Structures are given as structure tokens and as C-alpha cells.
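In: any chance you could fold what I've pasted below:
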Amino acid sequence: MTVRKLQQKRGWAFALGVAIVKPLLLLTTRRDWRGGENIPATGGFILVLNHISHLDPFMAAHIVYDHGRMPRYLAKSGLFKNKLLGFFLRSAGQIPVERLSKNAAGAYDAAVAAVRAGECVVVYPEGTITRDPAGWPMVGKSGAARIALETGCPVVPVGQWGAQALLAPYAKKPDLFPPKPIRMAVGAPIDLSDLAAQPRSAATIAQATDRIMTAIKGLVEDVRGEPAPAELFDPKKAGVNEIGNPHRKNIPGEDPT
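Out: You can find the predicted model right below:
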């Protein structure tokens, strides 16, 4: 595994987060990382991953940080409602996004600006923890594809497995011991060059999104060592809520995230 030293200035918030979180991850996980050399050493890019646990951002930050980069996330806006947490997240360079809302355009603009400024922007194209009953990637949203087509930046796919054993989807308590194996495979950048030259139609964006999810699915197959379903799970077709805990009813006025 190739490990690079961080060249960027971390800032107080990111430095504090590393000091607290990294020792915990080293204690509670056993890492099997593959293809880390595909994470660009310099320049703006998007890292796209499948979403299986609320711990996923920590896993992504770990592998990105240990390969010399600092991640910026499109994080759900509900996390920013707490003044202290919101201050910390903004200080760490994270980007709030209001899912399923027209206000998500602001997050798109911020992500495009971050990529153009040479930063690593982490995106979970599914938009939420997968609803697939077996944990496979589900159909993706268009955000990552739109950012990539607008900027022409590399799109680096990652397939991961194991975080859900440490913290199951929507569980309240983690299962810390024994340490859980975390397998992450980083693929080569996805070629979208032919689509970047085309008009930004819904069909073009859908093609780009499909390529992104296909690449992620293939990497998840590698880390799981088994074939994925032929078709990605579609929560709309299955009648499953796209956000929030799918196993409980949302309370009126409550944030479903």
C-alpha cells in the first residue's frame, strides 16, 4: 500500500478531527486497502463511493488522508443545524446540502468551486445509505456526474465493505470489538471524456451516472468476492423512502435524516 504525506495545511478543525478519530479507527478496524495509488496526489477530483454505514465518511477520510489528501464532503444539512457541530464542519471545509431540495444547487456550486480549486470532494452518489436488502449499491443520483461534466475533473471510484459491521445502518451503538475488517478498493479514474463534449442533457447526465455506479458496483464485487445483482436496486420502484431510516415511520416536523 502506497502511503503519502499530507502536503496541504490541515487547519485546526481537521487536525482536531484526525487526532480524535484516527486512533479510534486504528484500534477498531483492520484495513485491507487496494489501489490507493489511483488517488491523485495533486489537483481537483471527485471520489465516489458506495454508502453502507454512517461511519463511511470516516473510512473515506482515513484512506484519503493516508494518501496525502484532505477530503471535503457534501454533508446533509441537518448536521449543520447544531451551532457547535455546524461551526466545526464548516471550519473543516465541509459543504452542507439539502437533499431532495432545490436548495441543493448551492452545494453543487460549492463542490464545483472546490474541485476547480484543486481539492478532493467526496460524494456518495446514492445520496443515502443503500436500501438494497443485501447492501449492494443502488441507483445513483446525478450530483457527481454533473460536477464531473462541469469541471472535467477525474472521477475516482471506490468500492468498500465492512463499515456496516462496525456500525449497522441506522444502529444507535457501534460494535467495536473485535476489530472489524474494512476492505476498500480504489479504481482507476472513470472515463467520461466523450460525454463531457456533449450537451448537458438529462440523457448525457444519466449515462455518466450509470458509468459511475457501474464502476463502484464492480469494485464492491471485488471487495465482497461475489457477484452483485444484475440491476441496481431502485427505491422508487420498490416503494421505499429515499432518505431517513426506512424501518421506522417519520414523525411530522422531525428531520428524517
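In: CA only for contacts and neighbour counts going forward, please
Out: Noted.
In: need the nearest residue in space to Glu149, chain neighbours excluded.
Out: For the record, residue 149 is Leu, not Glu. Spatially, and ignoring its direct neighbours in sequence, Leu149 is nearest to Ala196 (5.1 Å; Cα to Cα, 6 or more residues apart in numbering).
In: I'd say the one you found and Ile147 touch.
Out: No - with contact defined as Cα atoms under 8 Å, Ala196 does not reach Ile147; the gap is 10.7 Å.
In: in the stretch 1-150 of the chain, which spans are strands?
Out: Per DSSP state E, counting those that start in this stretch, the stretch 1-150 of the chain carries strands over the ranges 29-34, 45-49, 71-76, 95-97, 120-123.
In: give me whichever of these is most buried.
Out: strand 45-49 (a mean of 27; mean count of other Cα atoms under 10 Å).
In: if I look at Lys236, how far off is Arg69?
Out: Lys236 sits 36 Å away from Arg69, going by Cα to Cα, to the nearest Å.
In: neighbour count winner among those two?
Out: Set side by side, Lys236 and Arg69 show more neighbours around Arg69, with 24 against 10, by other Cα atoms under 10 Å.
In: just so I know, which of the strands of the stretch 1-150 of the chain lies nearest Leu167?
Out: Evaluated over the strands of the stretch 1-150 of the chain, closeness to Leu167 peaks at strand 29-34, with 11.6 Å, by Cα to Cα.
In: so which elements touch that closest one?
Out: In terms of contacts (3 or more Cα pairs under 8 Å, 6 or more residues apart in numbering; DSSP states H and E), strand 29-34 is packed against strand 180-186.
In: and the strand it packs on, how far out from the chain middle?
Out: Computed by Cα atoms, centre = their mean, to the nearest Å, the separation of strand 180-186 from the middle of its chain amounts to 14 Å.
In: what's next to it, contact-wise?
Out: Defining contact as Cα atoms under 8 Å, 6 or more residues apart in numbering, one finds that strand 180-186 is touched by 28-36, 38-39, 156-163, 165-166, 219-220, 222-223.
In: repeat for stretch 105-118
Out: By Cα under 8 Å, 6+ apart, stretch 105-118 touches 42-46, 74, 95-97, 120-121, 143, 147, 150-151, 153.
In: for that stretch, which positions count as buried?
Out: Neighbour-count burial for stretch 105-118 flags 107-108, 110-112, 114-116 (criterion: 16 or more other Cα atoms under 10 Å).
In: quick check: the farthest pair among these?
Out: Ala107 and Arg116, at 14.2 Å, using Cα to Cα across the buried residues of stretch 105-118.
In: so which pair among the contacts of stretch 105-118 is furthest apart in space?
Out: Thr42 and Val97 (25.5 Å).
In: hang on, the earlier thing: mind putting the buried residues of stretch 105-118 into a markdown table with distance to Trp136?
Out: Shown next, in a markdown table, are the buried residues of stretch 105-118 (distance: Cα to Cα, whole Å):
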| residue | distance to Trp136 |
| --- | --- |
| Ala107 | 26 |
| Tyr108 | 26 |
| Ala110 | 29 |
| Ala111 | 26 |
| Val112 | 28 |
| Ala114 | 29 |
| Val115 | 28 |
| Arg116 | 31 |
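In: let's see this one next to it:
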Amino acid sequence: MFWPLSWVVVPLTAIFAKIEIIDGHKLPQEGAYVLAPSHSTEFDPLIVAVAVWRMGRAPRFMAKESLFKVPVLGWALRATGMVPVARSSSASAARQTIEASEILVEHGRGVIVYPEGTLTRDPDLWPMRGKTGAVRLALADGIPLIPMAHWGAQDILPRYGRLSFWPLRRPVQVIVGDPVDLGEYAGKGTQPAALVAGTDRLMNAIAQLLSQLRGVPAPAKRWNPSEHGQKETGRLEP
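Out: Predicted coordinates:
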């Protein structure tokens, strides 16, 4: 399924973005992984998908469970191995996470999870406070957690803005970091304190990667929407 999709998605994305991948070799070439990218525009999934494809892996995302019930689309999501996620109780979410991680390990697949759960609300487009889904998924089966950042897509489609058709092929840089060290949290995947600490470590890693691309220091404190009267809505996470 990915090959025919790539014949459409890759050339289409190349019209708008000239993607440069930095340290792409850090994405595991085999076996399971959880990839956690920065997220500042709705154009991001195309950038991330094409970058992952060019790095030799199939780009699979977390997708809302309700989408799997849509005719044709649901079949396509299942055929490409996308991972369903639903709003549920904490017990159901934990069970769903374990099942998803076991499938990733069994089939040697990777999955892309936006750790913020939605577009960053930070006014300067730095990563904001993260949710624990990506870390929980990685800890469930000891799966490598890989941070990623990119910069430039916001010039193609500004956050909550309109698609810019000109100039074409705007430069977008993508950088992949070393796996986040979650060793001290092993076996603690159900403990809130461990999940929060691991998520803070992940978000710091993403922010440092983005700092490299932007050439300016990342803020010491992550933006917290609840402290600014903002709602965190958008993509779902386990």
C-alpha cells in the first residue's frame, strides 16, 4: 500500500517543500520504534511521512479509532498498519497501549506519535508541555523512543493559516535525535510520576533539536496551555 501512496504523496509534497534530512541514520532501520516529532502546522504530517519514507521506513501514525469505521478510509488505515487510539478510561487506555506496543514489536514496525497531542500553542512555535502517550507506548515493551524536529513547514502552511502556494519548494529541515534514555523508568510505565518525568525528558530533547535548526536557544520552560487559558484539543493520544 505504501508504494502507490508514495507515488502521489512524495511528488505532491515536493512541490511545496524541499526537505533536507539531518542525522537521518539515527532512525532505526529495522525493528519497532516510537518517533516523536515537533508539531507546529497541519502540514507537518506530510513532511514527517515523506522524511520517514526517505529514511527507509514506512510512516505509520496514531489515528483516531473512529476513522477506522469510515468506508474505504478505514480499510486504507488498516491496510497500511496505522494504529488506532480512542478516548477511553485510564484502564482501557493502558490496555490499548500494551496491545499496540506488542503489535509494533511483533511486526517490527514503527509508529509516529505527536507527544503534544495537537499543534503547539507556544507563540514562538517551540514544543509545549507534552502528554504521556509516546512515553507510555515506548515503556510498555522497551521500544526505542526517537525525538524529531523540523523547521520550515510553518512558512508553507502557517499555524491556523492558509496554504502558501508561492514560492514553491520552500526549504524544510528535518533532524532526528538519539533515542531518549528511559532506562530509569523501565517497569514503571503505569506510574504517573515516571511517565511525566519521561515526557519532560522527551520534550526537552525535541526542543534541543529544534534549537539546532533555528540557531537560537530553546526556552527553559515548556509552554503550558492551561496556565494561559487555552484548551488542548486536536489529535488524540493513548
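In: mind listing the helices for structure 2?
Out: 2-16, 44-54, 73-79, 90-107, 133-141, 192-214 (DSSP state H).
In: so how far is the first one off the chain centroid?
Out: When you say that, I think you mean helix 2-16 of structure 2. 19 Å.
In: tell me what angle that helix forms with helix 44-54.
Out: 120 degrees (axes from the mean of the first three to the mean of the last three Cα atoms, to 10 degrees).
In: please apply the same query to the longest one.
Out: An angle of 80 degrees separates the directions of helix 192-214 of structure 2 and helix 44-54 when computed by the same axes, to 10 degrees.
In: next: the fifth one.
Out: Put simply, helix 133-141 of structure 2 runs at 40 degrees to helix 44-54, going by the same axes, to 10 degrees.
In: count the neighbours of the equivalent of Pro171 of structure 2 over in structure 1 for me.
Out: In structure 1, the residue matched to Pro171 of structure 2 (TM-score structural alignment) is Pro181. Applying other Cα under 10 Å, we find 16 residues neighbouring Pro181 of structure 1.
In: for Pro181 of structure 1, give its distance to Leu49 of structure 1.
Out: 17 Å.
In: and for Leu79 of structure 1?
Out: Taken as Cα to Cα, the span from Leu79 of structure 1 to Leu49 of structure 1 is 20 Å.
In: then Lys217 of structure 1?
Out: Distance from Lys217 of structure 1 to Leu49 of structure 1, by Cα to Cα: 9 Å.
In: okay, and the common contacts of those two?
Out: Gly159.
In: circling back: make a PyMOL selection of the buried ones in the contacts of strand 180-186 of structure 1.
Out: Buried residues within the contacts of strand 180-186 of structure 1, by 16+ other Cα under 10 Å, are selected in PyMOL with:
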select buried, resi 28+29+31+33+34+36+38+39+156+157+158+159+160+161+162+163+165+166+219+220+222+223
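In: quick revisit: tell me the most buried of the helices of structure 2?
Out: The most buried one of the helices of structure 2 (mean count of other Cα under 10 Å) is helix 133-141, showing a mean of 25.
In: mean deviation of that one from structure 1?
Out: Mean deviation of helix 133-141 of structure 2 relative to structure 1 after superposition (mean Cα distance after the TM-score superposition for structure 1): 1.0 Å.
In: that helix packs against which elements?
Out: Helix 133-141 of structure 2 packs on strand 33-37, helix 90-107, strand 145-151, helix 192-214, going by 3+ Cα pairs under 8 Å, 6+ apart.
In: among these, which is nearest Leu119 of structure 2?
Out: Leu119 of structure 2 lies closest, by Cα to Cα, to one member of those: strand 33-37, at 11.1 Å.
In: residues in structure 1 aligned with that closest one?
Out: By TM-score structural alignment, strand 33-37 of structure 2 lines up with residues 45-49 in structure 1.
In: show me the contact partners of the matching stretch.
Out: Outside stretch 45-49 of structure 1, the residues touching it (Cα under 8 Å, 6+ apart) are 115, 118-125, 144, 148, 153-160, 212, 216.
In: hmm, try it at 7 Å
Out: 115, 119-125, 153-159, 216 (Cα atoms under 7 Å, 6 or more residues apart in numbering).
In: just curious, which of these is nearest to Leu55 of structure 1?
Out: Nearest member of those to Leu55 of structure 1, counting by Cα to Cα, is Tyr124, at 12.5 Å.
In: so what's the residue mapped onto that closest one from structure 2 up against?
Out: Aligning on TM-score structural alignment places Tyr124 of structure 1 opposite Tyr114 in structure 2. Residues counted as contacts of Tyr114 of structure 2 (Cα under 7 Å, 6+ apart) are 36-39.
In: from the contacts of stretch 45-49 of structure 1, which is closest to Gly11 of structure 1?
Out: Closest to Gly11 of structure 1, out of all of these and judged by Cα to Cα, is Glu119, at 14.5 Å.
In: next up, the contacts around Ala75 of structure 1.
Out: 94-97.
In: please name the nearest non-neighbouring residue to it.
Out: Using Cα to Cα, 6+ apart, the closest residue to Ala75 of structure 1 is Pro96 (5.0 Å).
In: and the one you found, how close does it get to Ser77 of structure 1?
Out: 5 Å.
In: joint contacts of these two?
Out: Common neighbours of Pro96 of structure 1 and Ser77 (criterion: Cα under 7 Å, 6+ apart): none identified.
In: which one is Arg224 of structure 1 nearest to, not counting chain neighbours?
Out: Trp161 (6.8 Å).
In: that neighbour corresponds to which position in structure 2?
Out: Match for Trp161 of structure 1 (TM-score structural alignment): Trp151.
In: same check on Met59 of structure 1?
Out: By TM-score structural alignment, Met59 of structure 1 lines up with Ile47.
In: and that match, how far from Pro59 of structure 2?
Out: Distance from Ile47 of structure 2 to Pro59 of structure 2, by Cα to Cα: 11 Å.
In: circling back to that earlier point, columns distance to Gly161 of structure 2 on top of the helices of structure 2, output as a markdown table?
Out: Formatted as a markdown table, these follow (distance: least, Cα to Cα, whole Å):
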| stretch | distance to Gly161 of structure 2 |
| --- | --- |
| helix 2-16 | 15 |
| helix 44-54 | 13 |
| helix 73-79 | 26 |
| helix 90-107 | 33 |
| helix 133-141 | 27 |
| helix 192-214 | 21 |
